[in-house]
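A.B. asks: just a sequence and a predicted model for now, questions to come.
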Amino acid sequence: MDGTQIFVYSMTRMGQVGAWSRYELPFVVDDWAIAGDSLYLRSGDFIHFVDDTEVGDEVAPGQIEQFEGIIQWPWLEFGQPGVTKMLYGFDIIGEGAVSVSFGIDQSNGGLFTPGYTVPADTVPGMVIPMPLAAPSLSVKLTYEGSEPWQWNALGLYLQDLRGMS
């Protein structure tokens, strides 16, 4: 392996909702330290620090490489398992250019719709139409990485299609 994977557990201030993030660094981390609000990483003879004003990773001294940011949900049932649900559309709130795709076949984890590039904040307008039917869905957001980005919320508009008795 040419790098290091770091897993970070974060909690929101409101609601105490937690989530794991995985970071893949292009270098091996030998040691790390936190001083104040800054994270420092040592790799061989190099010292790296996290700079939230920089877009990308320093892969070599003075060489910044941009990378995609990917957020993916697990397969969600949205109601009774195995019953087909109809997705009508979605809204997203955040910052930065984003491509949205939907996993539509849980038995084939790689089967996603093509990515649709949408504005970072779609709430001021109409719902983004996305008609598709599946028993469970996974949502994947891909941020290009050439600009700072942030995800705040995603709203899905769907209906359970089970028969009424």
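C.D. replies: Sure, I can see it.
A.B. asks: C-alpha from now on. contacts and neighbour counts both.
C.D. replies: Will do.
A.B. asks: ok, Gly82 - contacts?
C.D. replies: For Gly82, the residues meeting the contact criterion (Cα atoms under 8 Å, 6 or more residues apart in numbering) are Pro135, Ser136.
A.B. asks: what do you get if the cut-off is 10 Å, keeping everything else the same?
C.D. replies: Residues in contact with Gly82 (Cα atoms under 10 Å, 6 or more residues apart in numbering) are Ala134, Pro135, Ser136, Arg162.
A.B. asks: also this one, for the comparison:
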Amino acid sequence: MDSTVFVYTMSQIGSVGAWSRYVFPFPIDDFTQLADDLYIRSGDDVLKMDDNEVTDYAGDPREQPFTGVIQWPWLDFGAPGVTKQLVGFDIVGSGETSVQVGYDQSAKGIFTAPFTVPADSVPGMMIPLPIMAPSMSFKLTYEGGEKWQFNALNVTVNDMRLGA
């Protein structure tokens, strides 16, 4: 029995897919689906997934919020191994999020300090974040207990090669 689940999701547009990893705070014995509902068995408990809930075991004394984390792999943003300058980014979604940027691919745990950004920065100016690195990994963290949604991240970078 494990509490980590990997899910491959296909988008409705263009047959693009991505893997997601979910870590539940309880062991998972079985999954089953009935109509459009997903059920999870954990020991003697049968839980129903509900898109409207923002906690595990909602309404139960064991209720607990869960954190949402979205992290990209290391992105080259052009020629591999060439230093790029991150100028800034825009984010589109809902719910308060904190952002971190990894800037040393050889030390995968090194990220900027987390800082809170607005859920949707497009109506205003780009969020400035000057970083120089050959590749970067973005990490968004949504605190538990709140509904949130991620729609897009637009990153502005400059190639630092001479003549680029």
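C.D. replies: Nice, thanks for sending it over. In this text the structure is predicted, and so the values were computed from the model without any measurement.
A.B. asks: tell me which of the contacts of Gly82 of structure 1 you also see in structure 2.
C.D. replies: Here is what carries over to structure 2 from the contacts of Gly82 of structure 1, by both residues aligned by TM-score structural alignment, their matches' Cα atoms under 10 Å: Ala134, Pro135, Ser136.
A.B. asks: in structure 2, which residue is most central in space?
C.D. replies: Centroid check for structure 2 by Cα atoms, centre = their mean gives Ile70 as the closest residue, at 0.9 Å.
A.B. asks: that one: what's it in contact with?
C.D. replies: Ser20, Arg21, Val99, Phe138, Lys139, Leu140, Thr141, Tyr142, Phe150.
A.B. asks: who's in contact with the one helix or strand the last one maps to?
C.D. replies: Under the criterion of DSSP states H and E, Phe150 of structure 2 resides in strand 149-159. Strand 149-159 of structure 2 is touched from outside by 68, 70, 77-79, 82-97, 119-122, 126-132, 134, 138, 140, 142, 164, with contacts defined as Cα under 10 Å, 6+ apart.
A.B. asks: average distance between it and structure 1?
C.D. replies: Strand 149-159 of structure 2 differs from its equivalent in structure 1 by a mean of 0.5 Å after superposition (mean Cα distance after the TM-score superposition for structure 1).
A.B. asks: how far off centre is that strand?
C.D. replies: Here strand 149-159 of structure 2 is found 13 Å from its chain centre; the criterion is Cα atoms, centre = their mean, to the nearest Å.
A.B. asks: circling back to that earlier point, return the member of the kept ones among the contacts of Gly82 of structure 1 nearest to Val59 of structure 1.
C.D. replies: Ser136 (38.5 Å; Cα to Cα).
A.B. asks: how about the closest one: what's its closest non-neighbour residue?
C.D. replies: Glu77 (4.5 Å; Cα to Cα, 6 or more residues apart in numbering).
A.B. asks: quick check: buried residues in stretch 146-153 of structure 1?
C.D. replies: For stretch 146-153 of structure 1, the buried set under the neighbour-count rule, 16 or more other Cα atoms under 10 Å, comprises Pro148, Trp149, Trp151.
A.B. asks: surely the first one is in contact with Ala120?
C.D. replies: No - between Pro148 of structure 1 and Ala120 there is no contact under Cα atoms under 10 Å: 11.5 Å.
A.B. asks: common neighbours of those two, please.
C.D. replies: With contacts defined as Cα under 10 Å, 6+ apart, the residues shared by Pro148 of structure 1 and Ala120 are Glu95, Gly96, Ala97.
A.B. asks: return the residues in contact with the spatially closest residue to the last one that is not a sequence neighbour.
C.D. replies: Put plainly, it is Ala97 of structure 1. For Ala97 of structure 1, ignoring the flanking residues on the chain, the nearest one in space by Cα to Cα, 6+ apart is Ala120 at 5.6 Å. Contacts here follow Cα under 10 Å, 6+ apart; on that basis Ala120 of structure 1 touches 91-99, 143, 149-152.
A.B. asks: ok, of those residues, which come out buried?
C.D. replies: When the contacts of Ala120 of structure 1 are checked for burial by 16+ other Cα under 10 Å, the buried set is Asp91, Ile92, Ile93, Gly94, Glu95, Gly96, Ala97, Val98, Ser99, Tyr143, Trp149, Trp151.
A.B. asks: closest to Phe46 of structure 1 out of those?
C.D. replies: Of all the buried ones among the contacts of Ala120 of structure 1, the one with the least separation from Phe46 of structure 1 (Cα to Cα) is Trp149, at 27.5 Å.
A.B. asks: if anything else comes up later, I'll come back, but that's it for now.
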